[in-house]
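> got a predicted structure here, sequence first:
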Amino acid sequence: MKHATYDKYPEIRIKGFENQAWLGWKAIAQAIQARLKSGEKVVLTIDCYPGVRADELRAQLIAHLKPALAINADVARLSEQHLHDLLAQNLTDDRVFGVLSCHQLHEFFCPDKLAQAQREVNEASGIIVIYGPGASLIHQGDILVYADLARWEIQQRFRSGEMGNWGANNENEDILRRYKRAFFIEWRVFDRHKTPLLKRADFLLDTNTANAPAMVSGEALHHALQQATRQPFRVVPFFDPGVWGGQWMKDKFDLDPSKPNYAWCFDCVPEENSLLLRFGDVRIEIPSQDLVLLYPRPLLGEKVHARFGAEFPIRFDFLDTIGGQNLSFQVHPLTEYIQQHFGMHYTQDESYYLLEAEPGAEVYLGTKTGIDPQEMLDDLASARRGEKAFDDEKFVNRFPARKHDHFLIPAGTVHCSGAGAMVLEISATPYIFTFKLWDWGRLGLDGLPRPVHLEHGAKVIDWQRDTRWVTEHLVNHFEPIAEGDGWREERTGLHEREFIETRRHWFSKPVVHHTHGGVNVLNLVEGSEALVDSPANAFEPFVVHYAETFIIPAAVGEYRISPYGSGSGQTLATMKAWVRG
């Protein structure tokens, strides 16, 4: 079966606002210029997500507007050392893990310098431009532009050495430490800051591609996001190589053959992925987190929003070890541990669903019955010191892994996927909270030892997850739920300790689903093509292809999935996840 139909750049097409989107600096400058009244005092505020290229903004937009006064908000920011001292407790000395920040952006600015900038604005006349992260702290703007940037693009700029963290000259610092500072501090603080700004912004500026910006009016943006909450949609997947990565995705998804491998695909992680909005000839890329922040209730549903706030709690991603190596042997923190040590609300419970598996593929899951926990920890410590290899055969269960198997992994369970597997990982979304216990003696792609967090891991391993318990509770617990003409539904998990429910539907004819007031996330795990439509014609029919993950917002209600196109005549299957009530 040919799977290169996988859409790597899914878009949401928006009708009726084509004249409210602009491409390129010239058109953007003209659109903004049209709002500036000649001869009158007008303050244009261009607030920015950290990482937006200020030099390009100055040269390509602000210079064209010929302002009487231009102020970069950075002039009022605290010094690098002051920021470091303020954030030391959140940054920690750890290379990977920090503590989630509850700071507000104004804490990162000097009150006297803000006041000085405000006086300059008050005393000036004509066109005044204030720009940069935190610009609206100086003036709310008679015209407000918000310049946004996707988190994946921020990470590429980190990796290239183009930029360090906001307020820090650390372009050459370890990439894991820069990512940590962004994840635990910058993105939290700036998401809090930008949410009320996006609600009233006159324009959103897409700055993801150098010298190729796009802009959309605030009205058009909100129309597009509201439309997204009433229809199926996909976020933009991104792919990344890794030391253990495989070759399956490279072939099936038509990826860059020059890359050594692809380890990960983040196919539905709204906190990290982008959303593409198409307005005629103009495509706007925004962080999909913007949709979560601005319209959480119709997207997530009342109960999910009440429980998680403006956070998308379900994550689908791919782990490819076909032609690759074992994942790191790891464990995720218990809920109380992640709350007390890192300030997160909930932990990373997860599961492995096997999209594909080579003969002999295995999943490592739980400890063997009767082992001595301290002996295993001592063995792991010896392995970390380089004295020996970890004796996994002595301490850890291995289960055969076959296509369409499902392994449940509540937090506290030691686990990893072995080589030769294509895993659809269905999990909660805390994202980076993996405590590596053993990494098979490997270096990372950067040539540095991969971090092992045995001290954290030793405190959260649930030693009751032994051979018998894991077999009885976590391996292939399929339960028939319902069936009809041309379809059947099976419960596949997750474990009772996990808040995500999963169901598999096999179908050769249309099958009707319902969100029941909560967001649904699905992946087409078997079959080449399917159609998602509304029995009430409430949204445009939506085509999905093999292995694509798609989101059904809570507000959609009833929807139907049918074999379609090249999938007609096949027996297809979806995996569906939602938050248990």
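Looks like it arrived, so ask away.
> contacts and neighbour counts: CA atoms only from here.
OK.
> can you show me the strands along the stretch 201-350 of the chain?
Remark: strands assigned in the stretch 201-350 of the chain by DSSP state E, counting those that start in this stretch are 203-206, 214-217, 238-240, 264-268, 274-279, 282-287, 314-320, 329-331, 350-357.
> what of the stretch 401-550 of the chain?
406-409, 415-417, 421-428, 435-438, 479-484, 487-493, 500-507, 511-514, 520-526, 529-533, 542-545, 549-552.
> could those strands go into CSV alongside mean neighbour count?
Below are the strands of the stretch 401-550 of the chain laid out as CSV (neighbours: other Cα atoms under 10 Å):
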stretch, mean neighbour count
strand 406-409, 27
strand 415-417, 24
strand 421-428, 26
strand 435-438, 24
strand 479-484, 12
strand 487-493, 20
strand 500-507, 22
strand 511-514, 16
strand 520-526, 24
strand 529-533, 22
strand 542-545, 20
strand 549-552, 24
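> minimum distance to residue 308: which of the ones you listed has it?
strand 421-428 (11.3 Å; Cα to Cα).
> that older thread, reformat the strands of the stretch 401-550 of the chain as JSON lines; add distance to residue 250.
Output for the strands of the stretch 401-550 of the chain, formatted as JSON lines (distance: least, Cα to Cα, whole Å):
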{"stretch": "strand 406-409", "distance to residue 250": "23"}
{"stretch": "strand 415-417", "distance to residue 250": "19"}
{"stretch": "strand 421-428", "distance to residue 250": "12"}
{"stretch": "strand 435-438", "distance to residue 250": "26"}
{"stretch": "strand 479-484", "distance to residue 250": "34"}
{"stretch": "strand 487-493", "distance to residue 250": "28"}
{"stretch": "strand 500-507", "distance to residue 250": "26"}
{"stretch": "strand 511-514", "distance to residue 250": "32"}
{"stretch": "strand 520-526", "distance to residue 250": "17"}
{"stretch": "strand 529-533", "distance to residue 250": "20"}
{"stretch": "strand 542-545", "distance to residue 250": "16"}
{"stretch": "strand 549-552", "distance to residue 250": "17"}
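> please compare the first structure with the one that follows:
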Amino acid sequence: MEPLFMEPVFQEKIWGGDSLQTEFGFELPSENIGEDWAISAHPHGVSTIQNGPFKGQTLDQLWQEHQELFGNQHGDAFPLLVKILDAADDLSVQVHPDDAYALKHEGEFGKTECWYIIDAKPGAQIIYGHTARTREELAQMIREERWDDLFNKVTVKKGDFFYVPSGTIHAIGAGIMILETQQSSDTTYRVYDYDRKDDQGNTRELHIEQSVDVTTVPARDTTLSISETKHGKSSVITYLQTEFFNVYEWQVHGTLQLNQQAPYTLATVTEGYGKLVVEDKTYELTMGTSFILPNEIKNWELQGEATLIASEPGEMA
């Protein structure tokens, strides 16, 4: 069985730039590409398999027709989505619903996500959480546009990691590139968008009522228990283990041998280069390479000097 390598799906955004080309070497269709949907079965951007017996097929098709690849994890939709985001400008301040609200109002999963900071310009910031103590205070602060009082700002650097559960007010700031692991959902409620206009001179839609409905109040503590396991000169950092997904950093310095821990594993190279060895077959890895290790692959070896962010489905995925 071969790994499943993914063709990137690029999304143009008002806040996007060209770093996915200058830093990762992708050929971009425009100068305002904000997102690479690296591993996705979501209908708004479906990945296509690049190699092997399933070359040319889409990930959503494999999920429906070849459940054996995913350990027979029966479900209506592939549960995870991995993106690389290039924020040349500030993203809107937003919040995502949980499963119950999203399924009722949007007909899809809710959106819990997490961010690995691939790179950040000096002083770059994210908005992460809020100060309101009650839902009524939240609504009032939004109504009065008391943004500086409401939003918590955090300065970030390369290698930082953030957990962003549904209900968390958040925004990625200008000058930041991240690897995002999330539930397979495209539901976003905008709280604030800096009053900016699109190419037609229109402001983007805000979703104040929904935002107040779904925001967790008061903001929850998302302190993480991050651990590192050494494998010679290489290492595995465990960032997160939740009901939706488990997320790891694979630091490869020479070689790193790993065994399957879940029905399938997703991975993206965020820095460096190297090789993936599966059953004596070798695959080249460069920045931006994304792949799935399906259920039949029980162990593999990584070689080279590289950083990969990997994820697995959680118990509820």
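Thanks, I have it. Predicted model, so just to flag it, every value in this text is computed and none were measured.
> ok so, going back, could I get the strands of the stretch 201-350 of structure 1 as a markdown table with mean neighbour count?
A markdown table is the format used below for the strands of the stretch 201-350 of structure 1 (neighbours: other Cα under 10 Å):
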| stretch | mean neighbour count |
| --- | --- |
| strand 203-206 | 25 |
| strand 214-217 | 25 |
| strand 238-240 | 16 |
| strand 264-268 | 23 |
| strand 274-279 | 23 |
| strand 282-287 | 22 |
| strand 314-320 | 25 |
| strand 329-331 | 26 |
| strand 350-357 | 23 |
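> looking at the strands of the stretch 401-550 of structure 1, which is closest to residue 364 of structure 1?
Closest approach to residue 364 of structure 1 among those is made by strand 415-417 (5.0 Å; Cα to Cα).
> which residues in structure 2 does the closest one align to?
Strand 415-417 of structure 1 lines up with residues 170-172 of structure 2 when matched by TM-score structural alignment.
> any residues touching the matching stretch, and which ones?
Residues from elsewhere that reach stretch 170-172 of structure 2 (Cα atoms under 8 Å, 6 or more residues apart in numbering): 87, 90-95, 125-129, 164.
> that one vs structure 1, average distance?
With mean Cα distance after the TM-score superposition for structure 1, stretch 170-172 of structure 2 departs from structure 1 by a mean of 0.7 Å once superposed.
> from the chain's centre, how far out does that stretch sit?
13 Å (Cα atoms, centre = their mean, to the nearest Å).
> do stretch 72-82 of structure 2 as well
Remark: stretch 72-82 of structure 2 is offset 15 Å from the chain centroid, using Cα atoms, centre = their mean.
> ends of that stretch, what's the gap?
In stretch 72-82 of structure 2, first residue to last residue: 21 Å (Cα to Cα, to the nearest Å).
> repeat that for stretch 115-132 of structure 2.
By Cα to Cα, the extent of stretch 115-132 of structure 2 from end to end equals 24 Å.
> same check on stretch 406-419 of structure 1?
Using Cα to Cα, one end of stretch 406-419 of structure 1 lies 16 Å from the other.
> which one of the contacts of stretch 170-172 of structure 2 is nearest residue 63 of structure 2?
Out of the contacts of stretch 170-172 of structure 2, the member with the shortest distance to residue 63 of structure 2 (by Cα to Cα) is residue 164, at 26.2 Å.
> who's in contact with that closest one?
112-115, 170, 222.
> overlap between the residues you listed and structure 1?
Here is what carries over to structure 1 from the contacts of residue 164 of structure 2, by both residues aligned by TM-score structural alignment, their matches' Cα atoms under 8 Å: 112-115, 170.
> looking at those, which is nearest residue 152 of structure 2?
Nearest to residue 152 of structure 2 among these, with distances taken as Cα to Cα, is residue 170, at 8.7 Å.
> which non-adjacent residue is nearest residue 286 of structure 2?
residue 273 (4.6 Å; Cα to Cα, 6 or more residues apart in numbering).
> just residue 315 of structure 2 next, same as before
Per Cα to Cα, 6+ apart, closest to residue 315 of structure 2 is residue 243, 4.9 Å.
> isn't that neighbour up against residue 314?
Yes - the pair residue 243 of structure 2 / residue 314 is scored as a contact, 4.6 Å apart, by Cα atoms under 8 Å.
> which of those two has more neighbours?
Here residue 243 of structure 2 and residue 314 are compared on neighbour count by other Cα atoms under 10 Å; more neighbours surround residue 314, at 17 against 10.
> so how far is residue 406 of structure 1 from the corresponding residue of structure 1 for that one?
Using TM-score structural alignment, the partner of residue 314 of structure 2 in structure 1 is residue 580. To residue 406 of structure 1, residue 580 of structure 1 is 18 Å away according to Cα to Cα.
> likewise for residue 436 of structure 1?
22 Å.
> residue 284 of structure 1 now?
The spacing between residue 284 of structure 1 and residue 406 of structure 1, counted by Cα to Cα, is 37 Å.
> tell me the one of the contacts of residue 164 of structure 2 nearest residue 25 of structure 2?
residue 115 (21.5 Å).
> dump the residue contacts of that closest one.
Contacts of residue 115 of structure 2 (Cα under 8 Å, 6+ apart): 161-164, 178-181.
> rerun at 7 Å
By Cα atoms under 7 Å, 6 or more residues apart in numbering, the residues touching residue 115 of structure 2 are 161-163, 178-181.
> structure 1: which residue goes with that one?
By TM-score structural alignment, residue 115 of structure 2 lines up with residue 352.
> likewise for residue 38 of structure 2?
In structure 1, residue 38 of structure 2 lands on residue 267 (TM-score structural alignment).
> measure how buried the residue lying closest to its match once chain neighbours are set aside is and give me the count.
Of all residues not flanking residue 267 of structure 1 in the chain, residue 237 sits nearest, at 4.4 Å (Cα to Cα, 6+ apart). By other Cα under 10 Å, 23 other residues sit near residue 237 of structure 1.
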